[in-house]
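K.L.:
task: produce atomic coordinates for the following.
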Amino acid sequence: MWIYATVGFLLIGFWFFSSSMATESKRLERGTFFEYLKEGYVKNVRLNLEENKVDVYLTDEALKLDQFKQFKDTGSNMTAFSQPAPNYSFIVADNANFETEIEKAIQENNLATKYSNIPPDKFSSIFWNILIWILIFGAIWYFMFRRLGAAAGGPGGQIFNIGKSRAKLFDENDKVRVTFKDVAGLEGAKEEVEEIVEFLKNPEKFTKLGGKIPKGALLVGPPGTGKTLLAKAVAGEAKVPFFSLSGSDFVEMFVGVGASRVRDLFKNAKDKAPAIIFIDEIDAIGRARGKNNFTGGNDERENTLNQLLTEMDGFGTDTNVIVLAATNRADVLDKALMRAGRFDRLIHVDLPELNERKEIFDVHLKPLKLGTDVDSEFLSKQTPGFSGADIANVCNEAALVAARKNKEVIEKQDFLDAVDRIVGGLEKKNKLIKPKEKRRIAYHEAGHATIGWLLPHAAPLVKVTIVPRGKSLGAAWYLPEERQITTTEQMLDEMAATMGGRAAEEVVFGDISTGALSDLERVTKQASAMVSIYGLNDKIGNISYYDSTGQNEYGFGKPYSEETAKTIDAEVSKMIEGQYERAKDLLAKHRSQLDQLADKLLEKEVIFREDLVEIFGERIFEDDENLEPPGNAVSSLNAEPVVSEESVDKKD
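P.N.:
The predicted structure follows:
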């Protein structure tokens, strides 16, 4: 294309250059012209009737004269169509009078001068003008539509390829370095995908018993748990063509493009079969059909989904193409997509357990320069609820913390600071807080710590601080127990501990503040779930209004009556207020210890479990062998009455 562009610009330049040369003729007076004419110096005269311009060409004999020596090289002065440029030119006012006068002069003097009133380069001028404009518009069209094609997608960036698949192909020529050894934890999920890879490598092992290759596997789990990492490991291990793309790559503003890309994707995969197709975030095109389509118009996403369903399991789909997909919204996917024969296997990739977190830490700690006190088992105990991506972030943040302190190695405290930074937010030591407000903050955090220490099922406290972090003016760190189910008593104790901050404000100061926003949000969600989802309320009974299929996501109505809604609201309020009163009673009974804890907080700003043991004595409810700072953080006192997002309690 650069060659074409260069040739085009050369033609344009030649056209302008030759046109300018064609006009390089000297001006001549009309009277002088007739003198030259009578002397026989003029060979040819051409009148441009359109421009009233007269071009004068001298004879060869005249050009030999000293009078016209400046025109000796005029033969090399060529126009665009290889015509010599005129020697002289002038403008006439009246074409008819000039024609009569020159014809009369030629006859009277019996001259051989030729006269014409047809421009000799009229055809060439039109031809070159048309050609130049074609080149100009062609260049504009090419560059404009090339950019449009690149924006719209398709191989090569051409608009005509907009319906082509945008999948990235990994084959034997592309070395994907991620293997199953790099995927720590996720043992169950790894077994499932390893079997798929084994099927592609050694199909006879399964087919000799009558087994068939699975059509697809769907990876489902929370964000950051390693779904895409598993797919990368499959690409690195399978040694077959691997097509990777996102669900949003099918989405386009033009009608029919999504379905066309699906067809092209599967066509390419069938040509290279056996092959694997990986579609990340498949919920972008796989949402259940018929939902949220109030306009009644054509839904391009549904057309794309229909084509995907047909390609995965329809007529003529008996090919060795396996589809892997990943999503964290399996509840919104279409049932036809989820059925056996399309996605034969539903692989749950959950948050890692304690041992799995240790394996993940071991993987991410390998490239780091560690101190002797760093222990992956200890770190795994301090990060309950963390995903694989969170753990990778902790390791990276610890390295940054150590580098900020100009250390040669990363020590244990750097990892603890990294957990604080990720969970609680950036520490703001320079934030100015009035002494009166600081005292309220101290009692608020001391209230959380006191209730959490006194109740048997509350998460044991590890660390309390009144140093502002993120949007919080204070925070309390807990190490929640890892459990699969939760009883009513456990949830009620957690609610009471969460309300301990506001309860301490009322007990000590006789009023309450806006600082308990995140606490109220947390307990409201807990109480609502207990009443309307988990069936843990006596008045509502063993009824759950939770819809795991997502069918009511776009509904306008509630799955219960207005009377039931009133009852649910009343029971939620009753439950929260009951735990609030319980927290106030406990704090009133232990007021002296609450005051000691608040005073220590004001003095040290940060206190640990040992300080609580000194004030309250050892807890006798449970085994605290794993309690070492810090654990998960729960935001307690907000700096603003209204915040746009949860502060720091996302992990618990």
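K.L.:
please count neighbours and contacts with C-alpha atoms only from this point.
P.N.:
OK.
K.L.:
SS state for Leu169?
P.N.:
Secondary structure, DSSP: H, G, I helix; E, B strand; the rest coil: Leu169 is strand.
K.L.:
quick check, it in contact with Pro241.
P.N.:
Yes. With contacts counted by C-alpha atoms under 8 Å, Leu169 reaches Pro241, the gap being 6.8 Å.
K.L.:
got a list of contacts for stretch 302-316?
P.N.:
215, 250, 256, 258-259, 262-263, 266, 285-286, 289, 317, 323, 336-337, 341-342 (C-alpha atoms under 8 Å, 6 or more residues apart in numbering).
K.L.:
quick one: it to chain centroid distance?
P.N.:
Averaging C-alpha positions (C-alpha atoms, centre = their mean, to the nearest Å) puts stretch 302-316 26 Å from its chain's average.
K.L.:
list the buried residues of it.
P.N.:
Across stretch 302-316, burial judged by 16 or more other C-alpha atoms under 10 Å covers 302-313.
K.L.:
which residues touch the most far-flung residue of the chain relative to its centre?
P.N.:
Taking C-alpha atoms, centre = their mean, the residue of the chain most remote from its mean C-alpha position is Glu108, at 89.1 Å. By C-alpha under 8 Å, 6+ apart, the contact set of Glu108 is empty.
K.L.:
secondary structure class for it?
P.N.:
Glu108 carries the three-state label helix when classified by three-state DSSP.
K.L.:
one more, for comparison:
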Amino acid sequence: MSTEQDKDRINKSSRANRPQKPYKVFRINWLYVVMLFIILFSIVSRSSYITKEIGWSEFEQTMLSQLDVDKIVVVNKEVAEIYIKQERLNDPKYKKISEGLFKSKIGPHYKLSIGSVESFENKLEKAQQDFAKKDIIDVRYQKRTNWLNILSWFLPVGLIILFWFVLLRRSTTGSGGLGGSIFNFGKSTAKLMDKDKKSTVTFDDIAGLKEAKIEIKEIVDFLKNPETYTKLGAKIPKGVMLVGPPGTGKTLMAKAVAGEAKVPFFSLSGSEFVEMFVGVGASRVRDLFKQAKEKAPSIIFIDEIDAIGRSRGKANAFQTNDERENTLNQLLTELDGFGTNTGVIVLAATNRADILDKALLRPGRFDRHIYLELPNKQERKEIFDVHLRPIKKAEDVDIELLASLSPGFSGADIANICNEAALIAARKKKEIVEQDDFMEARDRVVGGLERKSKIISPKEKQIVAYHEAGHAVVSWYLKNVDSLVKVSIIPRGKSLGAAWYLPEEHQIITKAQFMDQICAALGGRAAEEIIFNEISSGALDDLEKVTKQAYNMVAYYGLDEEVGPISFYDSTGQTERLFGKPYSENMAKLIDKEVQDLILTAYKVTKKLLIDHKQELEKLAQLLLKKEVVYKEGLEKILGKRNPEISTEA
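P.N.:
You can find the predicted model right below:
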């Protein structure tokens, strides 16, 4: 007995602890109400047309002459409602008028359009001349308000108003946040990160960029401990401009600031200020700084600020955008105007600092400019270490070699290599990522995917083999060319073959180095001419690089004796927007002539070198046709140990 009571008690307690389902409150949906109203309106309006309309002839011959009419009611001097006597409704000819949902024996049973009251009275009087006095029909006049006609006018208008009301309500309560309503297009669209919603990126996730991190950390430290700086009379910079090539970590640095700072962080892109509405950009700038001041101390990050910060000047006269300039003017005022801007630090990032307005870059607005350059070998190694943390890699992975083989790579490029290596290993069903996977990923990022299925005729394949062998032989014997890693004639991307080098990093390049690089690039075309006594279009990419490099030597670097130590390079970017060249026609002719002479001289040196080593050229080309890829060991067997002493300057 006690056991059953215990079970009942346990069941009651479990039911008591069970979460109660909330009662569903029945709410009438406005859409159903409107639909019901439309249905009722259509039914009622339809019922008004159930009364049969007749003409005067039918009325006179069928009803009036037979003394079937009880009375006539003239409504609004337009329509005469005819009521049939009750005892005559049983007549078969009136049987149909009592059928229908809204009809009864009361009437009106018919209606007649009268035209004018005077005409109707004359006709009626004439038709009743032979009637006895007791049979004269009673005619009454009434004025009525036709609500159905009024509703037929107001219902469409009401539906339109209801539609806009629902649309505005949804846009106001939508997921757009502050900018969700269409009336909030002047509000800032910046994303706010605070203690509840922080970025997961920290300074530990940023490898390299040591100097940049020190300056950024100083700003974060000021926001955390302002007394350390203010007691000495120091003022923290109001704005910090992050400048550098794409992929060097500008946005990543800002994310790290958002993750490290204990203050509100507003982030948005420069393009979010500009809309199709006039004045929206300036309004959003004001609203952004208003929010930031309310939450001070705070940080504002504007990515790609060149979208609104382009230089204002005569060069932009043909492409001016008043809305963008108004936005820039408001931003300049907010950064350093008459209004106070205490406790708000502005971070901005761009890779086009040369086109920014000078007023934006001056001290007082952006006091500090931090330049993020492409990483050197040691920094690339640190970046590889960061991106290899989540990857299951083999123990024999040589990070030092990977860093050496990726000169000129940005942090984003290195992250892409690591991800591609993991994808390649997964595609091969491997458990770990090995060194070969990283090398293949590097080749894919640089040259594109291998296209072994691309059909090439034997003749074209032979031309490609001698072309790449020409690059390899010239590079092997020239003093100032980077060492070769491998030569391949497997199509990759748009190229049909490639010579891969292990480049050394140089901060400055001498004229001899430029000339040797030009000769190495011309080696493929020269080999085709020597072996086949004809040239092909396969050297297009090489010729493009050679021509650009030669023009840089003559017009920018001042390395030509005839032109002299003159440079027409403009670091401000102003000449890009000019229609003419910054030099005369005579100077243009001289530059063209010197560039042509320089390239032809290098081509002669290249041909002579290949003729002297024609035997090695043919051996290497045959080996490429056999194996398709020749590595450094195979090159040493044919060309010997690399000990270049030849130079184009010798």
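K.L.:
and the TM-score between these chains?
P.N.:
Superposed pair, TM-score by TM-score structural alignment, normalised by the length of structure 2: 0.84. Supporting alignment: 607 aligned residues with a C-alpha RMSD of 3.7 Å.
K.L.:
which of Leu169 and Pro241 of structure 1 has more neighbours?
P.N.:
Comparing Leu169 of structure 1 with Pro241 by other C-alpha atoms under 10 Å, the one with more neighbours is Pro241, at 21 against 15.
K.L.:
tell me how far that one lies from Ala233 of structure 1.
P.N.:
13 Å (C-alpha to C-alpha, to the nearest Å).
K.L.:
ok, now Glu482 of structure 1?
P.N.:
For Glu482 of structure 1, the distance to Ala233 of structure 1 (C-alpha to C-alpha) stands at 29 Å.
K.L.:
between these two, which is the more surrounded one?
P.N.:
Remark: of Glu482 of structure 1 and Ala233, Ala233 carries more neighbours, 22 against 11, as counted by other C-alpha under 10 Å.
K.L.:
find the helix or strand that that one is a member of.
P.N.:
Using DSSP states H and E, the element containing Ala233 of structure 1 is helix 227-238.
K.L.:
contacts for that helix?
P.N.:
With contacts defined as C-alpha under 8 Å, 6+ apart, helix 227-238 of structure 1 is touched by 170, 175-180, 182-183, 190, 193-194, 197-198, 200-201, 219-221, 242, 278, 280, 324, 326, 349.
K.L.:
circling back: in helices, which of the buried residues of stretch 302-316 of structure 1 appear?
P.N.:
Using DSSP state H, the subset of the buried residues of stretch 302-316 of structure 1 located in helices is 302-312.
K.L.:
so which residues of structure 2 form strands?
P.N.:
Secondary structure of structure 2 by DSSP state E: the strands cover 52-53, 69-75, 79-84, 110-113, 138-142, 191-193, 239-243, 265-269, 298-303, 344-350, 368-371, 483-488, 498-502, 629-631.
K.L.:
adding distance to Asn586 of structure 2, write those strands out as JSON lines.
P.N.:
What follows is the strands of structure 2, written out as JSON lines (distance: least, C-alpha to C-alpha, whole Å):
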{"stretch": "strand 52-53", "distance to Asn586 of structure 2": "98"}
{"stretch": "strand 69-75", "distance to Asn586 of structure 2": "99"}
{"stretch": "strand 79-84", "distance to Asn586 of structure 2": "98"}
{"stretch": "strand 110-113", "distance to Asn586 of structure 2": "97"}
{"stretch": "strand 138-142", "distance to Asn586 of structure 2": "102"}
{"stretch": "strand 191-193", "distance to Asn586 of structure 2": "56"}
{"stretch": "strand 239-243", "distance to Asn586 of structure 2": "38"}
{"stretch": "strand 265-269", "distance to Asn586 of structure 2": "46"}
{"stretch": "strand 298-303", "distance to Asn586 of structure 2": "44"}
{"stretch": "strand 344-350", "distance to Asn586 of structure 2": "38"}
{"stretch": "strand 368-371", "distance to Asn586 of structure 2": "38"}
{"stretch": "strand 483-488", "distance to Asn586 of structure 2": "40"}
{"stretch": "strand 498-502", "distance to Asn586 of structure 2": "39"}
{"stretch": "strand 629-631", "distance to Asn586 of structure 2": "48"}
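K.L.:
looking at the ones you listed, which is nearest to Lys459 of structure 2?
P.N.:
Nearest to Lys459 of structure 2 among the strands of structure 2 is strand 483-488 (16.7 Å), distances taken as C-alpha to C-alpha.
K.L.:
and that closest one, which stretch of structure 1?
P.N.:
Here strand 483-488 of structure 2 aligns to structure 1 at residues 460-465, judged by TM-score structural alignment.
K.L.:
which ones are touching the counterpart of Glu482 of structure 1 in structure 2?
P.N.:
Structural correspondence for Glu482 of structure 1 with respect to structure 2 (TM-score structural alignment): Glu505. Applying C-alpha under 8 Å, 6+ apart to Glu505 of structure 2 gives the contacts 376, 407.
K.L.:
helices or strands up against the longest helix anywhere in structure 1?
P.N.:
Longest helix of structure 1, by residue count under DSSP H: helix 122-152. Counting contacts by 3 or more C-alpha pairs under 8 Å, 6 or more residues apart in numbering; DSSP states H and E, helix 122-152 of structure 1 packs against helix 2-22.
K.L.:
can you give me the buried ones in the helix it packs on?
P.N.:
By neighbour count on 16+ other C-alpha under 10 Å, the buried set for helix 2-22 of structure 1 is 8-9, 11-12, 15, 18-19, 21-22.
K.L.:
who does that helix touch, helix- and strand-wise?
P.N.:
Judged by 3+ C-alpha pairs under 8 Å, 6+ apart, helix 2-22 of structure 1 is in contact with helix 122-152.
K.L.:
now do the helices in the stretch 551-652 of structure 1.
P.N.:
All helices of the stretch 551-652 of structure 1, identified by DSSP state H, counting those that start in this stretch, fall at 562-589, 591-604, 609-616.
K.L.:
Ser119 of structure 2: how many residues sit nearby?
P.N.:
Around Ser119 of structure 2 there are 11 other residues, counting by other C-alpha under 10 Å.
K.L.:
what distance do you get for it to Ile72 of structure 2?
P.N.:
Going from Ser119 of structure 2 to Ile72 of structure 2 by C-alpha to C-alpha gives 15 Å.
K.L.:
ok, Ile399 of structure 2 next?
P.N.:
According to C-alpha to C-alpha, Ile399 of structure 2 and Ile72 of structure 2 sit 107 Å apart.
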